[in-house]
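J.: what's the 3D shape of this:
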Amino acid sequence: DPLPCHEELLKIGKLQQWRPGHTRKVVVVSHQWAGLTHPDPEFKQFSVLQHALMNLAGGKAQMQMDCISAINGFQLSMPSATDQLSCLEWDFWYDYFGCPQKCGTSPGKDTPDIQAVVNSIPAYCDIADFTLVLAPAIKHSDTHHTISQRTWSNRGWCRLERLATKLSGNDKSLVVVSAPTRLLVTAGPDWIKAWPDEGNFTLDADRDVVREVTGQLMDMKCQSLWEQGDKDKWRFYSALVPKARGFQGCQYGENLSEFLNRYQLDTPSCFCLGTALTPLILASIEGNLDVMTQLLEKQADVNQVITWNMPDAHIDGRHSALSMASMLSTPEAVTKLLNWGASMDLVKNMNNSSVLSIAGYFGNAPAMKVLLAHDARIDHCDDEGSNPLHVGAFSPNPWVTQILLDHGVNPDAFCYVGATALAMTSICNADPSHAERMLKAKADPNLAGSSEGCLHSMLSWGSKKKIAMGCASELEWNLAVANNGTPLHLAAINGSLEIAKLLLAYGANPDATWGDDQLTAKDLAQMRDHQDIVELFDKSPRKGSRCSMSLSSLDLDIGFMR
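T.: Down below sits the predicted model:
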């Protein structure tokens, strides 16, 4: 067994205990177990980590920002180039090493030591310099399903580690390792889109445990912001507490004065300089219909717009109570605001997205249904030419895509960089159910992208030059291949194994070429070190012959909420 458990390592003195003043960088490794009784029985997952660290130390790989953070100009914390070269000197916390185990049995949460570890997850993530998500696409040794970054992000315990990282007292990012040369630094905005207690659990009883720890994390974050004197962010996180604790939208007959006192606010209208959350926005995020009604009856401006920027949550732009509720709250809250005259035309998030796109991006399918019932436009495009289907592909909830397709959105429309929504699912490494729904709606798996306008054509041309020079970033790879590349080409460069399987099942041509060198998807996968996709192409039928595979036969473990 190449990976001994905690008790064995403790017995032979191989573990180091962290103490205040620790001088080496500390990294928490978050991962999904690849076996029922062992985290990595075939050493497939851990070997990717070892090779990634050796490549990092040898200068053969560098950490890069994910595409969305890069294109929006977000500044993310990441280890310096010098720190990356010295990564073999870092200390790593890995659950099988760092947690008490019942060696040879499934990982339980019921012993006192293990329960103490569960309660300490926030402390581990707070102490660490960053959290490394180890998520290559491999087969689970017992279930034989593919596990990947997508399945990691659907696991409740993994979501808890992600949330603990984002709510840490120190500014830190997630580093996602999906291949030996692919280490992406991300803001991890899914912490606010997909809460831990909504994830998948082997034992459903763990859901309540995780919900309680989530609530504790939120309380700690609110306390920290209060002590820092950052009342605006304190109010925002306080408004999220009902969602975190599982009672968003519950009504307790709270009166307005109690609500205002709870948020340390003096006036119902809160007419401000446009940079502070109003009482109506806060009540809308909570889904507090009683207080919303009282505020509106006291003439609170339902269309007051503020500027609210939280890059780590991908909230950046002009927002009203309606846009915040469409992102983060209940359909009842959205309905109430619309019934009181809330406008869908005043708000703009990143790239001037519409309210419908905002709801889709945050996976709020129930809110989307309400907006569409009030005639929200499905053809509204943002500054990048993306319609709500493009934007919704970034959501952890595939029902967003289904709702839009049911309302007639065109799955083959291009955004300005040349990508269809189907291609976008690979760029953002989306849940493959997004792609499957588009393919069932007759999205063309062989439609080559076409960038629009001089600016985007120049960006694509410059990115191709960077690829030829061997120094292209993650964003530049995608900008280049989106222009004249097919969805399969984009799946190949992004390591989207499950989406590549679907595309082939629906007739994608593996022999289609991209670029002056006539590169196939397999060529691109080899260039990007995605050996799992190379192996897939080696096994696939040639010349785009249509397979009879279905989603169930592709060993995809799909889970989502309506």
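
J.: could you use CA atoms for every contact and neighbour count after this?
T.: Noted.

J.: name the residues of whatever helix or strand residue 502 lives in that are buried.
T.: Using DSSP states H and E, residue 502 falls within helix 497-505. Within helix 497-505, the residues scored as buried using 16 or more other CA atoms under 10 Å are 497, 498, 499, 500, 501, 502, 503, 504, 505.

J.: adding distance to residue 333, write the residues you listed out as TSV.
T.: Formatted as TSV, the buried residues of helix 497-505 follow (distance: CA to CA, whole Å):
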residue	distance to residue 333
497	38
498	36
499	35
500	39
501	40
502	37
503	38
504	42
505	41
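
J.: for this protein, longest helix please?
T.: Taking DSSP state H as the criterion, the chain has its longest helix at helix 206-228.

J.: list the contacts for residue 243?
T.: Taking CA atoms under 8 Å, 6 or more residues apart in numbering, we find residue 243 in contact with residue 286.

J.: sequence B follows; please return its structure for comparison with A:
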Amino acid sequence: MSFPMYVVSVDVLLDMNDLKPHEDLMSSGLLTEYQECIGNAMFVSHQWLAFNHPDPNAEQLKVLQAALGNIRSRKSQIHIPVLTELYFGRLPTPTAEDFAGPSVFIWYDYFSCPQGMDGDAKFSRQQAIDSIVSYISRCKYFVVLCPALMHVDQQRVLGQHSWAERGWCRTERLARELAARQDGAAIVIESGVHQYLMIDARKYLDAPGAGHFTLESDRPRIARVLVQMVWKKLLCLLEQGDWHNYRFLLNTQSTCCFKGLDVMPLEGLIPGFSLHRDPFSDPAACVVEWFLHENGFRKVSERDRAGWTPLCYAAISGNAYLVASLLKCRASCNERITKKKPELVIKKNMPVLSLATHFHCNEIVKILLSAKANVHATDYHNSVALHWASHSNNVEAVRILCAAGSDRRLKMLPGTDAFSVAVGSGAEDVVEELLTHRPKVNLQYRLHHALIFFSVSTSIITTLLRADADVNERLRIETPTWRLMYGALSIQHRVSPSILTSLAYHHHLSTPLMLSVLNGCFGASRLLLQARADVTLRNSRGKTAADLAKQVQAPESIIALIEQCPSVSSEHILQDEDFVSI
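T.: Now for the predicted structure:
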């Protein structure tokens, strides 16, 4: 570290009335130079709410204080994201005890980095910025503080979606993922009572260099930091004998780490390479020899303990010539992985075509298709490459696959087509692309799908509303698989509630507005109210949107908006058949 890691204790944070800069806290004796022996640290990643001040009205501060206070007092708990619980069940989350007592410390840029404008302060601030990766590696908890709040100067609402677009925020996230420590958790805080684990496999695709930088001069600085991070992590994985994660990181450097930066992928970590082919007469074979050596493989057909072959890794590398060379050396274009990779929601039996599609390696997609790869090859959940393109918002791959004959009507488990996958993943570009296809996409329940499975961005809601999705449509699930699943979750809700079980319990006859409230999508709630959502409608449990907002302790501003919204239709009188007895 070039600059000491200064933190404030959680008790000091909770006593603050406004946001004070580093210098004021230092002179007041409220900053502590962090050492891991004194307790656990929490790194707070956030966007500034003004150009010259992180939080002019202390709005983010109040949310952070409320969230930590509520967690400590058990008034709220850290939830599991809906999709994570659906696919992997209940995972352990931090509890009140983890944040109790004075031995929890917070790193926050305005507190922890010098803010003065004199020469010494500027130099020290730059040293602190250059040390951020080290700070993150020392923190047990990584917190994304992203309540839906208005940027004072830009007059736009910021939230997790805008946080994820920023290059510095992406760098901080990647630093957390590449940190050597395996304990702790990454937590998203959206309000005083809405906190959940940050488990989103698509975030790995958000390369820092492809993000937005206020100062372009930060881009080369980020590049230097990332090279050091990746180099250290690769060496660490080799020392641990973790071949799969070494190979995975080695081959995703161009696609997920250095994309958008003037940086070449790191190589040459394994010594002792000797070439056995003539590079002039057989350059493809030489490329394959080097690749196999770098990845610790002996032959093209070898499969490692994680179920991946050399072509599986090459398919996510972005190196189209390498893939073509492997195919020349008799690798199969229909190769697939044989085991799942749950941390990235990569399914068992996922074909290399789907892998290349998911990681936006579109030149590789073209090469595999030209080699006669099966465009409808499925993984364990019946997903085809088009589903993965929709999931990762890869609109170019959608066009390539559709031109190759991929059927967008095919459904993956538990019954979702490509458009539903795109909507449920917030893949706005793919949604807009598929809306232009013929026959026309059916918009029934698409708003509901977006609000159940993707609560981060409001842009997908705007896109669907512009396409004339019904803002007051009421959910009636008829698909047997979905009905059975929601029925089981509704029963579970009575004894062990969660966000997922709450959505299932209240789903029948729910409007998009109701689901936005239940899932904490409060930015979407505002949009739906602006689109004249009917606040008088009730679901099959007899609840209105206002009832549900109070039940989940939504922000007072949202409750007020709902209660003040004029009625657009007469009160819906529930019929006996509207109720469900689960």
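
J.: which strands and helices sit next to the helix holding residue 502 of the first structure?
T.: Judged by 3 or more CA pairs under 8 Å, 6 or more residues apart in numbering; DSSP states H and E, the packing partners of helix 497-505 of the first structure are helix 432-440, helix 487-494, helix 531-539.

J.: apart from its chain neighbours, what residue comes closest to residue 486 of the first structure?
T.: residue 448 (4.4 Å; CA to CA, 6 or more residues apart in numbering).

J.: name the element the one you found belongs to?
T.: Residue-wise, residue 448 of the first structure maps onto no helix or strand under DSSP H and E.

J.: just give me the match in the second structure for it.
T.: Under the alignment (TM-score structural alignment), residue 448 of the first structure maps onto residue 474 of the second structure.

J.: show me the contacts for that match.
T.: Contacts of residue 474 of the second structure by CA under 8 Å, 6+ apart are 445, 508, 509, 510, 511, 512.

J.: mind doing that once more with 7 Å?
T.: By CA atoms under 7 Å, 6 or more residues apart in numbering, the contact set of residue 474 of the second structure is 509, 510, 511.

J.: please apply the same query to residue 480 of the second structure.
T.: Applying CA under 7 Å, 6+ apart, no residues qualify as near residue 480 of the second structure.

J.: how close does it sit to residue 445 of the second structure?
T.: Distance, residue 480 of the second structure to residue 445 of the second structure, by CA to CA, to the nearest Å: 16 Å.

J.: again, but for residue 55 of the second structure
T.: Applying CA to CA, the value for residue 55 of the second structure to residue 445 of the second structure is 38 Å.

J.: before we move on, what about residue 315 of the second structure?
T.: Taking CA to CA, one finds residue 315 of the second structure at 35 Å from residue 445 of the second structure.

J.: of these two, give the one with the bigger neighbour count.
T.: residue 315 (31 against 19; other CA atoms under 10 Å).

J.: contact partners for that one?
T.: So residue 315 of the second structure contacts 323, 352, 355, 356, 364 (CA under 7 Å, 6+ apart).

J.: if we go to the first structure, which of those are intact?
T.: For the contacts of residue 315 of the second structure, the contacts that persist in the first structure are 323, 352, 356, 364, with contact defined as both residues aligned by TM-score structural alignment, their matches' CA atoms under 7 Å.

J.: first-to-last residue distance for stretch 424-434 of the first structure?
T.: Note: stretch 424-434 of the first structure ends 10 Å apart using CA to CA.

J.: can you map out the helices along the stretch 201-350 of the first structure?
T.: 206-228, 231-244, 256-262, 279-286, 289-297, 321-328, 331-339 (DSSP state H, counting those that start in this stretch).

J.: alignment lookup: residue 62 of the second structure to the first structure.
T.: Matched by TM-score structural alignment, residue 62 of the second structure corresponds to residue 47 in the first structure.

J.: can you tell me the element that match falls in?
T.: helix 44-57.

J.: same deal with residue 28 of the first structure?
T.: strand 26-31.

J.: what stretch of the second structure does that strand fall on?
T.: Residue span in the second structure matched to strand 26-31 of the first structure, by TM-score structural alignment: 41-46.

J.: give me the mean distance between the matching stretch and the first structure.
T.: Average distance between stretch 41-46 of the second structure and its aligned residues in the first structure, after superposition and using mean CA distance after the TM-score superposition for the first structure, equals 1.1 Å.

J.: what residues of that stretch count as buried?
T.: Going by 16+ other CA under 10 Å, stretch 41-46 of the second structure has these buried residues: 41, 42, 43, 44, 45, 46.

J.: ok now stretch 503-520 of the first structure, how far from the chain's centre?
T.: 27 Å (CA atoms, centre = their mean, to the nearest Å).

J.: quick one on the thing from earlier: now render the helices of the stretch 201-350 of the first structure as TSV, adding distance to residue 11 of the first structure.
T.: Listed next are the helices of the stretch 201-350 of the first structure as TSV, based on distance: least, CA to CA, whole Å:
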stretch	distance to residue 11 of the first structure
helix 206-228	30
helix 231-244	39
helix 256-262	51
helix 279-286	49
helix 289-297	57
helix 321-328	48
helix 331-339	54
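
J.: of the ones you listed, which is nearest residue 471 of the first structure?
T.: Nearest to residue 471 of the first structure among the helices of the stretch 201-350 of the first structure is helix 321-328 (36.6 Å), distances taken as CA to CA.

J.: with that, I have no additional questions.
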